[in-house]
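In: coords below, sequence missing:
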């Protein structure tokens, strides 16, 4: 047989073998690419943080008296809120403008730079009542408040803060007014989460985000030389106040939220004034949705404008707005 004839007969088999070889190499390359992509995704999942946190601005911890029965928890939560207010707003445009206006009591914490004690809070609250702030709740106290061990709640704290010129609001969570499709107090958990995420974004990052390098860009505050010309009702976005949580017989301060990115779950980070300290540090508790076992919750928060407009009529200042979650 001639060599040319042998080659012609072997050519189809040779071409088929080469095709199979090329296809197998192509399949192997595809498998290698898919394996590499899977490994890259696995590494990204490993490097991705499992949890992220958003927290309020700096505050002082005020705990309940050791020999008490928890009657002063409302005062302690209010003191923590006021300490954050003092630290965040002293020497700011709000403080300068509001003080220059000549309105408001001279002993307000952001003017003195000090958080009032329980006795001073009781005295100031009685003055606020006498000025027409929350007169309805005043009738619930069976004796003069000053010097007593009667507890206060979010509505009493709101009356005092609005008397001092702070724009505070209330949020009510009652399951009987909520949709049957949602779990108990799920709307409250979602609202608290959105509160911290939104305030953190507008502040360009909370203290936790800034420490971890997750701060985001925010709008410039403008020329510092014109700070005193800023209206008292303008926004101060770089300060994140805590939340005052109240339920039947007790109250706590929510200082932040924690989000589990993998499970898509969240929890509230809070300080309970009655829990004391552990190893010299305040105990920070984490509440998931399952921990919200009370029938009703009421939340006090400071609006982004912080101060009420000095032109707001007194009747409107005395009126407290409340948001009912549905």
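Out: It's in. Predicted model, so just to flag it, every value in this text is computed and none were measured.

In: can we go C-alpha only for contacts and neighbour counts from here?
Out: Noted.

In: residue contacts, residue 243?
Out: Neighbouring residues of residue 243 by CA atoms under 8 Å, 6 or more residues apart in numbering: 81, 253, 254, 255, 299, 300, 301.

In: give me that answer again for 7 Å
Out: Contact partners of residue 243, counting by CA atoms under 7 Å, 6 or more residues apart in numbering, are 253, 254, 255, 299, 300, 301.

In: Restricted to strands, list those.
Out: Using DSSP state E, the members of these that fall in strands are 253, 254, 255, 299, 300, 301.

In: Throw the residues you listed into a markdown table and include distance to residue 129 and neighbour count, thanks.
Out: What follows is the ones in strands among the contacts of residue 243, written out as a markdown table (distance: CA to CA, whole Å; neighbours: other CA atoms under 10 Å):
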| residue | distance to residue 129 | neighbour count |
| --- | --- | --- |
| 253 | 24 | 26 |
| 254 | 27 | 25 |
| 255 | 29 | 24 |
| 299 | 21 | 25 |
| 300 | 18 | 24 |
| 301 | 20 | 20 |
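
In: Just put those in JSON lines and tack on distance to residue 131.
Out: Shown next, in JSON lines, are those (distance: CA to CA, whole Å):
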{"residue": "253", "distance to residue 131": "28"}
{"residue": "254", "distance to residue 131": "30"}
{"residue": "255", "distance to residue 131": "31"}
{"residue": "299", "distance to residue 131": "24"}
{"residue": "300", "distance to residue 131": "21"}
{"residue": "301", "distance to residue 131": "22"}
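
In: Please compare the first structure with the one that follows:
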């Protein structure tokens, strides 16, 4: 006769029913005063704090998190030999979708991993709060559990309802809202910007806020935070590219008339979403063409590319452009979304406000 098995309500591991009581109590071995009664006939409701503590212990590190990756250094070397001015976000690990794991649906999670690798490297503040202070990039199943905890805490209730409050073990596409809700649940100030074609726009402008400051509006308006003024009116998808340039220029003086240069900033990468796929923007390049016009190239890490091939091309300085550079002419979708991180950790009333997602809507 086969044995009876039960699922642990903390780590979801399958254990023998007769051992479930002992297994559940083991999760609280550092808190001996607690005793968790387990009934074999029914599952009891655990608290959010219980789930949080358990996930901190049971989450799994993605084996590709390198801690000291050379990727951005290699990209820096390639850009130094290129014509133009480039601005980079700094340290980022590349996470590729795997053939038998998440190809076709996991790009959003891979971009969250890329952003996480940057945030863990950048400041002590983020390291202390992200994923219970584990100091590594969790794998996709662990990230799915963290998103469920964010929903349990009240972050992005409409998004939670869309997924019926469950995402763990689902091969479901996610986007900027799930990214923002996950990071906001740790107190990070994740912001969303919508870029929408005027032909598809409903004419409604959502709330303005911190994400508004990277917009170039007209000659009369203030330009980016580095003091530049917009001297030209741009149309179409160039609006998105201008926003990205202003974002990476923020607090970094860039001389457009100077020689070729690469500026490495402390700005976080951008989660870059459009219909059917998402990628990570790690920087932007500006070139002056012979006819006097200017050309921008987004510098992108794509989860659809193989990390080993990408690193090899960067190391050899051959063929890397087709993997990383994306000009304005490649932006053909009618809608795009960006998610970025403002510095610092929210607490108190601000943390409560972060539970409701907002954005600025920009037409092009």
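Out: On my side now, so go ahead. All figures in this text were calculated on a predicted structure; none of them were measured in a lab.

In: where's residue 288 of structure 1 relative to residue 257 of structure 1, distance?
Out: Distance, residue 288 of structure 1 to residue 257 of structure 1, using CA to CA, to the nearest Å: 10 Å.

In: Next, show the common contact partners of these two.
Out: 266, 267, 268.

In: Verify the stated contact: the first one with residue 260.
Out: So the one you mean is residue 266 of structure 1. Yes. When contacts are counted by CA atoms under 7 Å, residue 266 of structure 1 is listed as touching residue 260 (5.9 Å).

In: Settle it for me: which of these two has more neighbours?
Out: Set side by side, residue 266 of structure 1 and residue 260 show unequal neighbour counts under other CA atoms under 10 Å, the larger going to residue 266 at 22 against 14.

In: so what's that one closest to, chain neighbours aside?
Out: residue 259 (4.3 Å; CA to CA, 6 or more residues apart in numbering).

In: Tell me if I'm right that that neighbour and residue 52 touch.
Out: Yes. Residue 259 of structure 1 is within contact range of residue 52, at 5.3 Å (criterion: CA under 7 Å).

In: After alignment, which residue of structure 1 pairs with residue 190 of structure 2?
Out: Alignment note (TM-score structural alignment): residue 190 of structure 2 maps to residue 168 of structure 1.

In: Next: residue 96 of structure 2.
Out: By TM-score structural alignment, residue 96 of structure 2 lines up with residue 63.

In: list the contacts for its match?
Out: By CA under 7 Å, 6+ apart, the contact set of residue 63 of structure 1 is 76, 273, 274, 276.

In: Take the residues you listed and write them to a markdown table, including distance to residue 43 of structure 1, secondary structure and neighbour count.
Out: What follows is the contacts of residue 63 of structure 1, written out as a markdown table (distance: CA to CA, whole Å; DSSP: H, G, I helix; E, B strand; the rest coil; neighbours: other CA atoms under 10 Å):
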| residue | distance to residue 43 of structure 1 | secondary structure | neighbour count |
| --- | --- | --- | --- |
| 76 | 46 | helix | 24 |
| 273 | 42 | helix | 26 |
| 274 | 44 | helix | 21 |
| 276 | 42 | coil | 16 |
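
In: Looking at those, spot the one nearest residue 323 of structure 1.
Out: residue 76 (24.2 Å; CA to CA).

In: Map that closest one onto structure 2.
Out: Checking TM-score structural alignment: residue 76 of structure 1 goes with residue 110.

In: Just give the nearest non-adjacent residue to its match, would you?
Out: Closest to residue 110 of structure 2 by CA to CA, 6+ apart is residue 95, at 5.5 Å.

In: Report whether the expected contact of that neighbour with residue 112 is present.
Out: No. Using CA under 7 Å, residue 95 of structure 2 is not in contact with residue 112, being 9.3 Å away.

In: Residue 192 of structure 1 - how many residues pack around it?
Out: Residue 192 of structure 1 has 19 nearby residues by other CA under 10 Å.

In: err, residue 252 of structure 1, not the other one
Out: Burial measure for residue 252 of structure 1: 21 neighbouring residues, criterion other CA under 10 Å.

In: how near is it to residue 287 of structure 1?
Out: Distance, residue 252 of structure 1 to residue 287 of structure 1, by CA to CA: 11 Å.

In: And residue 141 of structure 1, by the same measure?
Out: Taking CA to CA, one finds residue 141 of structure 1 at 31 Å from residue 287 of structure 1.

In: So those two - more neighbours on which side?
Out: residue 287 (17 against 11).

In: What does that one correspond to in structure 2?
Out: Matched to structure 2 by TM-score structural alignment, residue 287 of structure 1 sits across from residue 326.

In: roughly how far apart are its match and residue 260 of structure 2?
Out: According to CA to CA, residue 326 of structure 2 and residue 260 of structure 2 sit 19 Å apart.

In: Start from the N-terminal end of structure 2 and give the strands.
Out: According to DSSP E, the strands that structure 2 contains are 5-7, 14-16, 85-88, 188-196, 261-264, 270-274, 277-288, 294-301, 325-327, 335-345, 359-363.

In: Grab the nearest non-local neighbour of the corresponding residue of structure 2 for residue 273 of structure 1.
Out: Aligning on TM-score structural alignment places residue 273 of structure 1 opposite residue 303 in structure 2. In space, residue 303 of structure 2 comes closest to residue 96 once its chain neighbours are excluded; the distance is 4.2 Å by CA to CA, 6+ apart.

In: Could you find the counterpart of residue 143 of structure 2 in structure 1?
Out: Checking TM-score structural alignment: residue 143 of structure 2 goes with residue 121.

In: what about that match, neighbour count?
Out: 19.

In: so how far is residue 261 of structure 1 from the closest residue to it other than its chain neighbours?
Out: Counting by CA to CA, 6+ apart, residue 121 of structure 1 lies nearest to residue 75, which is 7.7 Å off, once chain neighbours are set aside. The gap separating residue 75 of structure 1 from residue 261 of structure 1 is 35 Å, by CA to CA.
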